[in-house]
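>>> quick one, fold the following:
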Amino acid sequence: MEEHSTIYYDIDGLVLRRGQAFLLSVTFNQDFNADRHYISVIFKCQTWLNSSEVKIPLNNSSNEWSAKRVFTGDGRSNCVCLQINSPSDALIGKYSIFLEICPIERGLLNKRALSIFQFEIDIYFLFNPWQKYDSCGLLSSEQIAEYVMNEHGQIYLGLSDIPRYIPWHFGQFERVVLLTALALLNKVQLSAQQRIDSSVILRILASKICSEYGSTDGIFPSSFDVLPLCQENEYTSSPTILKLYLASNSQSIHGNSGSNWQHAAVFCSLCRSLGIPCRIVTVYNAACQVQERRNTDMNLNRGQQTMVVVNSKITR
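Sure thing, here's the model as predicted:
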């Protein structure tokens, strides 16, 4: 959807940004008088376990959700156009949508004739970096273009004085990336407040990048469960890795446990697919999974406090 900057998502369904209005057109198979019916729109989130449904009466509001009828002027008597507004802290995820219709007879609701219709299309609500009230809102369009919309990038490796880079395809708009992110969230049980906390969602995604020792619930297997002679993979695309993960019934991909930069790239793709701004930063001269020894020479005063760092380097 162009107004929501989700036109690039390659997935069946309607992808929307929370906190932003959208139009929903309902066409009936016969003439329909909306003034003689009590209409409610119902959203049921499929991503989070045991989440409550949201029921919005027409021309009213509920839990900061609202729905009102708008007139398009096309003159069709069997069509009703609704404008739906979601709050800026709505649950992100996949939703089913229903329309509840109850006839009004002599000023009273005829609940015996109540009907509920389910839409065939699913709706996906994502974080909204364009919305200043969203927890992931950004002020700069340049930042949004880089941290949310950019599908291709470079990851810097090598040494600080001799850097090298490799291209990476983040592919956050591909179907497999968004479905993986939502599938990972579906595995956890959280409180209602935690479900709308972007920092909690980040921790969940990060915890599922690599499996714990002895388990296969992460995207990459644990480094302790992989043979040391296993060659390093040559993946340079997040969708390629995540397709293998989903194809194995959400079990760790076969092979080695991947590199730190591959973990970061996949994590970045998952975040961007949900609308969370993210980018990769390379830290050089960090003593992490390196076969070097860090030598640091320091002078201490009588209080055992550092005065001057004389030499700090990594030697092979």
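
>>> contacts, neighbours, all on C-alpha from now
Noted.

>>> contacts only, for residue 97.
41, 42, 43, 44, 118, 119, 121, 122, 123 (C-alpha atoms under 8 Å, 6 or more residues apart in numbering).

>>> try it again with 10 Å
If you count contacts by C-alpha atoms under 10 Å, 6 or more residues apart in numbering, residue 97 has them with 41-45, 53-55, 117-123.

>>> kindly report the same for residue 219.
With C-alpha under 10 Å, 6+ apart, residue 219 has these contacts: 180, 184, 207-211, 241-242, 244-246, 250-254, 257-258, 263, 266.

>>> so residue 201 sits in a helix?
Yes: according to DSSP: H, G, I helix; E, B strand; the rest coil, residue 201 belongs to a helix.

>>> for it, grab the count of nearby residues.
20 (other C-alpha atoms under 10 Å).

>>> just the buried residues of the strand or helix carrying residue 299, please?
Element membership of residue 299, judged by DSSP states H and E, is strand 293-300. For strand 293-300, a neighbour-count test (16 or more other C-alpha atoms under 10 Å) marks nothing as buried.

>>> which secondary structure elements does it contact?
Applying 3 or more C-alpha pairs under 10 Å, 6 or more residues apart in numbering; DSSP states H and E, one finds that strand 293-300 contacts strand 306-315.

>>> got the contact list for the strand it packs on?
Against strand 306-315 from outside (C-alpha under 10 Å, 6+ apart): 285-287, 290-301.

>>> to compare against the first, here's the next sequence to fold:
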Amino acid sequence: MFKATPHVMTPTIREEPELLHILSVDACIEENGMNHKTEYYVIMQQKKGLVVRRGQPFYLNVKFNRDYDVENDILYIELKLEVEQYNYEQNYKVPKVLIPLLNSGELKTCWVASINSADKKSMRMKVNIPDGACVGKYHIQFDTLTKTTPPSNFTIDECLYIIFNPWCPDDKIHLNDEEQRQEYVMSQKGLIWTGHVGQVEATPWSFGQFNKDVLNIAFHLINVMAYVDVVDRHDPIHVSRALSALVNGNDYDEGISLRKSDDNDADEKQPQSFVGTSDIIEKFLKEKKPVKCGQCWIYAGVFATLCRALGIPCRIVTNFESAHDTDDNLRVERCFDSKGKEVYDDEFRGYSVWKFHAWNEVWMTRYDLNDERFHGWQVIDVTPQRASTRNGSYKSVYARGPIPVMAIKIGKFDVPFNAEYIFGNIDDDVCHFKKKNDDNVKMFYKVDRLRDGPNINTKAVGSLEREDITDTYKFPKDASN
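Here you go, the predicted structure:
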């Protein structure tokens, strides 16, 4: 007979793992800068932030207090978009993106982080930015926890700047030609054509889109001054239109520049004294009010700088013999007395044909118009001649565009925003009237159909030559008509 020996069960005590803490994060400035073509931004060179383009991944090197346990540890990257309270519903908290860390996988259409490689107490993360991400300035926080412990936070002082990506085929501002990308996104120097039809002059302009403060100013305009809703910040249509209204200060919105009007005003600067955007932005930041220097080529130069800083392809276009139609009737009406002096009254209010007028073109897909003909170059006129007459929340705002160049060419005026206005600049009939001496009757006597918009130019790609792009705006006219 065997005597049973009692067996005492000893409970196993499982130790909780030490909480995972992040000790440091390396933003891989040089590597990400090269991959995203953002290495020229002063923000990057001074290591004051990470500038990346949406639609492609960036990398981070992270150091921990212990090895990362793929079975028990959980890690999130939390991005908080820098916004003002009125840019989103007050019932919600600050808009943020939670990016989970996955052990592996490749999801290009959403926010996700994955382990690219791991070593003792360190990890190389690959963070994917979807091509439809909102552009903006984000604050970065890491959250680490286990399945049984509360989270630990690690905040990075430097911000993440996300901009548009013309190299990404799925981005709405994708530009397929590398020479054009270099010219319209990366080039910091350019020419603006001024003068008149008989004597075209090249005015040098320094864009300086990578300079100190430019990117921050662009996001400040979108965030604080333009009131662009958070949900619209993925959209180059809304972003470019908002910027166009803020480059000029004529909406009492404290934009960058006001139109020059009085040579005796001590605050005003001669437009010719500026040869680039940086000096204007520096003066704007210092004085905290619009710089009184605005002429069409100044507005166009500043707007091109901001667009290129945000990654939107942008160029400056000059229209010679540019009509100014004040009532959108597609006619410029001028009246002269018997001595040839022009008459100004309630009926003839000073319609004019300028020697030249400069505006901008931006490149984007117009997905909102459901017509492939309207993809590509879009006109934006930043010069505050008149407030917008329609288009919802932009009514009474000094903004024109983006308007598809093709819509202007075929005369499709129901396309937003204010296509008829740009059409009037290049294709208005100039109607001449004569006033009799003995009464107030004005008699029509001739129409000039060939005068306005005979020559539309921009700087040629990769050279200092002038490119004639008139045929992109206008069909040839029969000189005999």
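
>>> just the buried residues of the contacts of residue 219 of the first structure.
Here, 16+ other C-alpha under 10 Å leaves 180, 184, 207-211, 241-242, 244-246, 250-253, 257-258, 263, 266 buried among the contacts of residue 219 of the first structure.

>>> quick one: the helices in the stretch 101-250 of the first structure?
141-144, 175-185, 192-195, 198-207, 238-247 (DSSP state H, counting those that start in this stretch).

>>> any idea which of these is most buried?
helix 175-185 (a mean of 22; mean count of other C-alpha atoms under 10 Å).

>>> that helix vs the second structure, average distance?
In the superposition with the second structure, the average deviation recorded for helix 175-185 of the first structure is 1.0 Å (mean C-alpha distance after the TM-score superposition for the first structure).

>>> where in the second structure does that helix align, residue-wise?
Using TM-score structural alignment, helix 175-185 of the first structure lines up with residues 212-222 of the second structure.

>>> look at the closest residue to residue 218 of the second structure other than its chain neighbours and give its secondary structure.
Counting by C-alpha to C-alpha, 6 or more residues apart in numbering, residue 218 of the second structure lies nearest to residue 306, which is 5.8 Å off, once chain neighbours are set aside. What three-state DSSP gives for residue 306 of the second structure is helix.

>>> wait, residue 306 of the second structure sits on residue 243?
Yes: here residue 306 of the second structure reaches residue 243: they are 7.9 Å apart, a contact under C-alpha atoms under 10 Å.

>>> my guess is residue 4 of the first structure contacts residue 128. True?
Yes: if you go by C-alpha under 10 Å, residue 4 of the first structure and residue 128 touch, sitting 8.5 Å apart.

>>> the more surrounded of the two?
residue 128 (28 against 16).

>>> for that one, give me its contacts.
4-5, 16-20, 88-89, 92, 134-138, 148, 274-277.

>>> type out the PyMOL command that picks the buried ones from those residues.
Applying 16+ other C-alpha under 10 Å to the contacts of residue 128 of the first structure leaves a buried subset, and the PyMOL line that selects it is:
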select buried, resi 4+16+17+18+19+20+88+89+92+134+135+136+137+138+148+274+275+276+277
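
>>> what about the contacts of residue 128 of the first structure, which are in strands?
16, 17 (DSSP state E).

>>> which stretches of the stretch 1-150 of the second structure form helices?
29-36, 42-45.

>>> give me the buried positions along the last one.
Buried residues in helix 42-45 of the second structure, defined by neighbour count with 16+ other C-alpha under 10 Å: 42, 43, 44.
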